[in-house]
Structures are given as C-alpha cells and as structure tokens.
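Q: Fold the following and give me the result.
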Amino acid sequence: MLLRAALTSFRRGETLAAQPVSASVDVSLKHLAAYNSVCGFGLRDALPLTYPHVLGFPLQMKLMSGPGFPFPLPGLVHVANRITQARPLTADEPLEITVSARDLRPHPQGTQVDVVTSISGVWEGVSTYLRRGGGASSTGEQLERPVASAVWRVPADIGRRYGAASGDRNPIHLHPLSAKVFGFKRAIAHGMWTKARCLAALEGRLPEAVTVDVRFKKPLLVPGRVEFSASENGGGWEFAVWGKGPHVLGSTS
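A: Model (predicted):
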C-alpha cells in the first residue's frame, strides 16, 4: 500500500475522475478490541463512532492511489473530518462500504477534495484533504484557549500502536527518524486517533444519531502533553485538544 502511495508522487492532475470502490466487511472482535484499547473506548455492542473509518481505510487508500485521483499521496494533508451516523452500527452486522471522492475545489493554500466513506446507508465519514501549492500561506486564526477538562500525556509509541490497529502506517506517525524525512521534528499523532480519543472521553454523552465535525490544526508531536476541553453548547458539544496551540477543534450536533 505504501509503495502504491509512493508511486503517485508523479501525479499532476487537475481533474477528479476516480470511480467509487466498494466491499463487504465483517467486524473482527479482536481488531475491534485492539482499536478500543488504543483509543480509550469501552467494550460495547455498538461500534465506536470513529471505528468505521478504519474499516474503510483500505478502500480509501485503493481509491486515492488508483487512477482518476488527482493528487499524489505524499504531502497530502488531512485538514478536516466529519462523521454522521443515523444509528450506531454493531459488531455482528455485515457492513457494505463504498468510498468515493467529490468536490475538488480551491483552498487559500492550494486545492482540496473530499473522500467520502459510506457504510450501510447509516454512517458517513467525509475526510477533507489539502494539496498545498499555488496559494498564500495561512495567516492563522485568533483562537482563545478553552478551559481544560483534562490533561493527557500522549506516549511516543501512540503512532505505532494506532497504526497497527487502524492500518494507517504513514511514516510520519511511526518513528522520529521517518518523520524527520517529511520535515517533522518528531513523530506526530494521527489526527483520527486524536478525534477518537476525544469521543472516547465523551462516551455515553452523545446521542445515537449524531454528527461530529473536527478540524485538524497543528500537528501533535509525540511524546507530548496536551489539554482536552469539552463543554455543552446548544444541545451539542464543543471540544478541543491544545498543546502550545490548537491540535483539534471539534463540535457535535
């Protein structure tokens, strides 16, 4: 998979022509338990809200490394993720997964596209990816640091542990040396691990039908110490993870 991703480095496409890919998937209880452990979820019949994302990850990679996807995978930045579920999925039901790409559009720092994972008509995840280039650098938002609800210490091996559970073994997450090749001082935590960790902290407090939006901001270098905040707001939740600056900003509705 990593080799296929590397071979996309020569792409210079400007159009989106990737065709949807689909598969039927059964949940492995062993795999689910490993995911729950690394993200902090309890063991329940219902799948954690973020777990279907990792079930669809092989199809996401197949689509993004296949013909018709306009961007090379190296250097692509995951800037946002939105998950909507009509009801919780359960570990004993067969799942039909379809992954597609849509809405190629300009961004102040380049071009972005949505990769959409749909499961059994009741769960949808939209990951927005940015290809930098040709745009002005970001001036940065003026954000107020929220009051911390908890302090988390993120271990140095979280990228390797989450990579084993999710299948996402991007070198920037695995080891300081491989991360430095891509310009990072140390390895960085997966954005989707950070989102999952936030939702694990809110477990039992979200409705069964829910939408969770996050924006990924500054990379979370590991090992690290971060503050998690969460507050109710108009029937939903606002949550965030901060270090020296914001790493994740999220909301539920």
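
Q: make it CA atoms for all contacts and neighbour counts henceforth
A: Fine.

Q: List the buried residues for the strand or helix carrying R153?
A: For R153, the host element (DSSP states H and E) is strand 150-154. By 16 or more other Cα atoms under 10 Å, the buried positions in strand 150-154 come out as V154.

Q: Could you point out the helix or strand that follows that strand?
A: Following strand 150-154 in sequence order, the next helix or strand is helix 158-166 (DSSP H and E).

Q: List the buried residues in that following helix.
A: 158-163, 165-166.

Q: cool, and stretch 193-204?
A: 193-201.

Q: so which pair among those is furthest apart in space?
A: Within those, W193 and A201 form the most distant pair, 12.4 Å apart (Cα to Cα).

Q: For the comparison step, fold the sequence that follows:
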Amino acid sequence: MMEIDALIQQVLEKFAKRSQELTQGDPDNYPFGTNIEQRLTPAMNQYRDLMQRHAADLLPRLKALTWVFRMYINEDYRVTYAFDIKSLGTILNKDELEADTFDPTKVRVSTYNAYDWKCNKLVADAYAVGAGVGLSIAKNLGGTKIKGNGYPAAHECHGNTCYLWAPQANELAKSDRNLRSFTNARVPRARSDAAAQPEVGDIMAFPTEGGLGHSSLYLGKKLIISAKTDGIEIETEEFETEMHDGKARLRKFTGSGK
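A: Have a look, this model is predicted:
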C-alpha cells in the first residue's frame, strides 16, 4: 500500500497548492466550501483503510476514485477537464464500434468538447477507464446495450463516425430515470435505505432546473471531487447542494463490467 500512501500525500499537497492559488494566500477563503482542510485528511485516511480492506479485490468505486486522484495531481490531466479546454476522448468509426474485438474499457467519452461541462465526462471516464468496467453503449441511455455492462453511455453515428456521451447530471439525479448499471437515484442519507448511504467513490449528482446540473464522486466526510470550470477540484457536498436549490442525489454503480 506504499503507492496509495504516496498518492494520498500527493493529493494533500496538491490541494494545499491549489487552495493557495485559489485564495491568493488566504486559506480561509476557499471558494468551494468551508472546513475542507479539516475534513480532507480524515477522508483520505478512510480511503486508505478501504483500499487496504479490499486490496485483494478492489471495488469499481475505489478504482474510479483512485483514477480521479491521479488525474487531479497531474496538472496536464487536471486541466483536461476544464470548461474551456477540449477534452481527451475517443471518436470511433462504426466498424470499430461493432467489431468483436471492441474493448469498452479503453474508450473515453468523446462528445464533451471546449465550453461543455466536463463533470459528467470525468465521472464516466473514471468508471469506464479508471475502474476498467467499460462503457455500456446503446443507441440511447435507456436502450438495449451494445457492448458491456459498465457505465451507461449512448452513441450516435454520422456516416462512419461515431460519438459517445454519458448521462448528464440532471439525468443522474432523476428518480424516475432508469439508467442501466445504476441503482435508482436517492436522496442521500435517507433513513432505513441502505442504497441512500454515500460510500467512497459513489456518484453524487446535483440537478438544476433549466441547466445541466453537476456530477461528482464522493470522497468521504461530505467532500466530493469533480470537474469545475478550471479543471478537477475538491469541494464540499454542502456547497454544491446549496448551489443547486438544496438538491443532491446519489447513485451507486451496480454493473459487473462484463
């Protein structure tokens, strides 16, 4: 677990550096919520404990979060998910998509370009590529899958060129929106509902009426990590909930990735 210890240390150092950049030397003025620094070390300790406990068979949600941490500490990758930068992605031709040799674990969502919100892309890439569960691709998000039982994505082909997209945060947050490979959307921490209890690496979505909402991965201690305007950032769950009319929804990945 020495690699995990090193990763945790890099995340903490990266956060301290980003905090200083964002607050211009005033650590009490972090723009994405209060008490983040006080929560971050306990949250990372919880993450370490889970990684040790599940070392023999890592859960997809832990693999996804580890991948996002690696994106976060690498400046080149962190800003790939910034609002105004064209993102890394995969554009397929139709023959590749339909081939028996198609590997959905190597394909990133391709349709979030410059000036598109990247939060949805980051979460999808984290599970599909980072967790290795692949994309479950259909003509539409609720349709019959083409490949895999992984993170839901849809595709559209223009001629021989095919584009992929993942659920928007508003779709993730709709309780009546059935998305394969996910539990139904829940209000976080609803009593007597085991599927409503956030676990490290779970998906948290914040809906917006008339907008696109926001999606993230749960970090623990009511912290989340997501793609913001300037790239991947750590923030508080309360901040995003307040920004989205007091609404937050939780989804858990249930797919096998097969």
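
Q: TM between them?
A: Overall, the chain-to-chain superposition scores 0.29 on the TM-score scale (TM-score structural alignment, normalised by the length of the first structure); 130 aligned residues with a Cα RMSD of 6.3 Å.

Q: that older thread, could you dump the buried residues of helix 158-166 of the first structure into TSV and include distance to S22 of the first structure?
A: Formatted as TSV, the buried residues of helix 158-166 of the first structure follow (distance: Cα to Cα, whole Å):
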residue	distance to S22 of the first structure
I158	30
G159	27
R160	27
R161	27
Y162	24
G163	23
A165	21
S166	18
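
Q: Just name the closest of these to S127 of the first structure, please.
A: S166 (15.4 Å).

Q: Next one: that closest one from G110 of the first structure, what distance?
A: Going from S166 of the first structure to G110 of the first structure by Cα to Cα, to the nearest Å gives 28 Å.

Q: What of G236 of the first structure?
A: Distance from G236 of the first structure to G110 of the first structure, by Cα to Cα: 32 Å.

Q: Identify the farthest-apart pair in the buried residues of helix 158-166 of the first structure.
A: Farthest apart among the buried residues of helix 158-166 of the first structure - using Cα to Cα - are I158 and S166, which lie 11.7 Å from each other.

Q: In this structure V154 of the first structure contacts E227, no?
A: No. In this structure V154 of the first structure lies outside contact range of E227 using Cα atoms under 8 Å: 10.5 Å.

Q: Surely K30 of the first structure is within a helix?
A: Yes. Under DSSP: H, G, I helix; E, B strand; the rest coil, K30 of the first structure sits within a helix.

Q: I'd say N93 of the second structure and L164 touch.
A: No. N93 of the second structure is beyond contact range of L164, at 11.2 Å (criterion: Cα under 8 Å).

Q: higher neighbour count, the two?
A: Comparing N93 of the second structure with L164 by other Cα atoms under 10 Å, the one with more neighbours is L164, at 23 against 15.

Q: For that one, which three-state class applies?
A: Applying three-state DSSP: L164 of the second structure is strand.

Q: Can you tell me, leaving aside adjacent residues, what's nearest to it?
A: H155 (4.5 Å; Cα to Cα, 6 or more residues apart in numbering).

Q: Report the buried residues of whichever strand or helix holds the one you found.
A: Take DSSP H and E as the rule and H155 of the second structure turns out to sit in strand 151-158. Of all the residues in strand 151-158 of the second structure, those buried under the rule 16+ other Cα under 10 Å are 151-155.

Q: cool, stretch 36-54 of the second structure as well?
A: Those would be 36-37, 40-41, 43-44, 46-48, 51, for stretch 36-54 of the second structure by 16+ other Cα under 10 Å.

Q: ok, for F69 of the second structure, nearest residue in space, not its chain neighbours?
A: Nearest one to F69 of the second structure, counting by Cα to Cα, 6+ apart, is V11 at 6.8 Å.

Q: State the number of residues packed around the one you found.
A: The tally of other residues near V11 of the second structure (other Cα under 10 Å) stands at 21.

Q: elements contacting the strand holding R153 of the first structure?
A: The contact analysis (3 or more Cα pairs under 8 Å, 6 or more residues apart in numbering; DSSP states H and E) places strand 150-154 of the first structure against strand 224-233.

Q: Toward the C-terminus from the strand it packs on, list the very next helix or strand.
A: Moving toward the C-terminus from strand 224-233 of the first structure, the next helix or strand (DSSP H and E) is strand 236-242.

Q: Tell me what angle that following strand forms with strand 150-154.
A: Per axes from the mean of the first three to the mean of the last three Cα atoms, to 10 degrees, the angle that strand 236-242 of the first structure makes with strand 150-154 is 50 degrees.

Q: Can you name every helix or strand that strand 236-242 of the first structure contacts?
A: strand 224-233, strand 246-252.

Q: P52 of the first structure is nearest to which of those?
A: strand 246-252 (17.5 Å).

Q: so the residue nearest to L164 of the second structure touches S136, yeah?
A: No. H155 of the second structure lies out of contact with S136 (Cα under 8 Å); the separation is 10.1 Å.

Q: do you know how far T117 of the first structure is from F239 of the first structure?
A: Taking Cα to Cα, one finds T117 of the first structure at 24 Å from F239 of the first structure.

Q: same thing with A230 of the first structure?
A: 4 Å.

Q: out of those two, which sits in the more crowded spot?
A: Ranked by neighbour count (other Cα under 10 Å), A230 of the first structure and F239 place F239 first, with 24 against 20.

Q: Could you tell me which residues make contact with that one?
A: Contacts of F239 of the first structure were listed using Cα atoms under 8 Å, 6 or more residues apart in numbering, and they are 198, 228-231, 249-251.

Q: Skip ahead from the helix or strand L177 of the first structure falls within and say which helix or strand is next.
A: For L177 of the first structure, the element it lies in under DSSP H and E is helix 176-181. On the C-terminal side of helix 176-181 of the first structure, the nearest following helix or strand under DSSP H and E is helix 191-201.

Q: Where does the nearest residue to D213 of the first structure once chain neighbours are set aside fall, secondary structure wise?
A: Leaving out its chain neighbours, the residue that sits closest to D213 of the first structure by Cα to Cα, 6+ apart is R82, at 4.4 Å. Here R82 of the first structure, judged by DSSP H and E, is contained in strand 77-85.

Q: now Y218 of the second structure
A: Y218 of the second structure belongs to strand 214-220 when assigned by DSSP H and E.

Q: Show me what counts as buried in the biggest strand by length in the first structure.
A: Using DSSP state E, we find that the single longest strand of the first structure is strand 95-107. Neighbour-count burial for strand 95-107 of the first structure, counted by 16+ other Cα under 10 Å, picks out 95, 97-101, 104, 107.
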